[in-house]
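Dropping the sequence and predicted coords here.
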Amino acid sequence: MKLSRAASRYAKAILDLAVEKNEASAVNEDMKSVLVTVHKNKELRQFLQSPLIKSDQKRGALRQIFKDSNGITMGAFDLIVDNNRADILQDVAMKYNILFEEMNKREIATVTTAVEITPQLETKVLEKARTLAGKEVTLEKKIDPSILGGFILRVGDKEINASVQATLGELKREFAQ
């Protein structure tokens, strides 16, 4: 996923301030919460992206939804909304998480499965992700029923696509020739 330059700049500035105040870890947890909440809630995404909704309403909604967040996170909400960039909040949160993991010499690996992953399989996937990355890895799990079965593992710019959907697509291309 390509993130906007603006999202990267906001995330970097937020991380710099959080590191300076020694609250980078707490802000990272807030950003994970923002990322999950905005991703799972279509109405919230539309609300933040709408040019018809006033900044004060967006700011109030974010402060209410994430009322337990760190002061730096609240300040970031204010700055982003005041600059009419609430539409990139999800990207800012994602980029912050990436920068935080890089700062701690870790990488984020994403595994997508059709159903919930078992703890035993999670251990094996985490081991494979560490091998691919060559460093400590944090595993992010996603469920996408459209892949039908198997998994897709992404670590940095590497991807292992062992999904049923990809296998069926390969077979279809072979038979089409």
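Yep, it's here. All figures in this text were calculated on a predicted structure; none of them were measured in a lab.

C-alpha from now on. contacts and neighbour counts both.
Noted.

which residue packs closest to the residue nearest to the spatial centre of the chain, ignoring adjacent ones?
Nearest residue to the geometric centre of the chain (C-alpha atoms, centre = their mean): M94, 4.1 Å. Excluding the flanking residues, the one nearest M94 by C-alpha to C-alpha, 6 or more residues apart in numbering is L35, at 6.4 Å.

Okay, one more to line up with it:
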Amino acid sequence: MNNGKISTRYARALLYSAKEKHSEDKVYIDICLLNKAFSDFPELKHAISSPTIADEDKIKLLTTAVGKNANADTLLFIKFIVQKKREDYMPFIALMYERLYHEEKHIVLSTVTTAVEIPKETANAITSYISKLRNATVELRTKTDSSIIGGFILDIEDNRMDASIKGQLSKLYKYAGH
């Protein structure tokens, strides 16, 4: 069985279990924190995959990543995954839970990348525009990347609109035959 199938099955089981207990929103918050920890600290993936680290320590690492206000269902799930020796799949399970949650709640995940931080009003206007465009709730994440020089890059699920100066210069360079 491959990573995708295993991760999807565990993520789906967590979502259904959380829905039965009406805690899917709280579990989602925990899973987002866990995904952020995996993204911010790549060493976490290596640590939980290491056979030299005890299961109790892996559980502590993962529960620390979700924070002290974590939902009981999330904590039980983490313990279950480690006890079943499936901790290698945890980053994939967490990503898949987010995706399944978004599908279930009709949420469109969008990211806007700008050279400088955008004002809250601008973020709200972008959220409103995408919400009308997709007829769905929008979860907008903002990123800053000074290398794009100016403009923005808007990712809406699997679609990208690159209106950055870096992107335009890259296209110009490409069309000039280089």
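Noted; the coordinates are in hand. Everything numeric here is computed off the predicted structure, so don't read it as measured data.

contacting residues around the residue nearest to the centre of the first structure?
Under the criterion of C-alpha atoms under 8 Å, 6 or more residues apart in numbering, the contact partners of M94 of the first structure comprise M31, K32, L35.

Which helix or which strand is home to the second one?
Right, the one you point to is K32 of the first structure. K32 of the first structure is part of helix 24-40, with elements assigned from DSSP states H and E.

Touching whichever strand or helix holds D78 of the first structure from outside, list them.
Assigned by DSSP H and E, D78 of the first structure belongs to helix 71-82. Helix 71-82 of the first structure is contacted from outside by 14, 17-18, 27, 30-31, 55, 58-59, 62-63, 86, 89, using C-alpha under 8 Å, 6+ apart.

Check these and tell me the two furthest apart.
Within the contacts of helix 71-82 of the first structure, A18 and S55 form the most distant pair, 24.2 Å apart (C-alpha to C-alpha).

Tell me the secondary structure of the residue mapped onto E170 of the first structure from the second structure, please.
Residue correspondence, TM-score structural alignment: E170 of the first structure in this structure matches K171 in the second structure. K171 of the second structure carries the three-state label helix when classified by DSSP: H, G, I helix; E, B strand; the rest coil.

For K171 of the second structure, grab the count of nearby residues.
The number of residues packed around K171 of the second structure, counting by other C-alpha atoms under 10 Å, is 11.

and the gap between it and A163 of the second structure?
Per C-alpha to C-alpha, to the nearest Å, K171 of the second structure is found 11 Å from A163 of the second structure.
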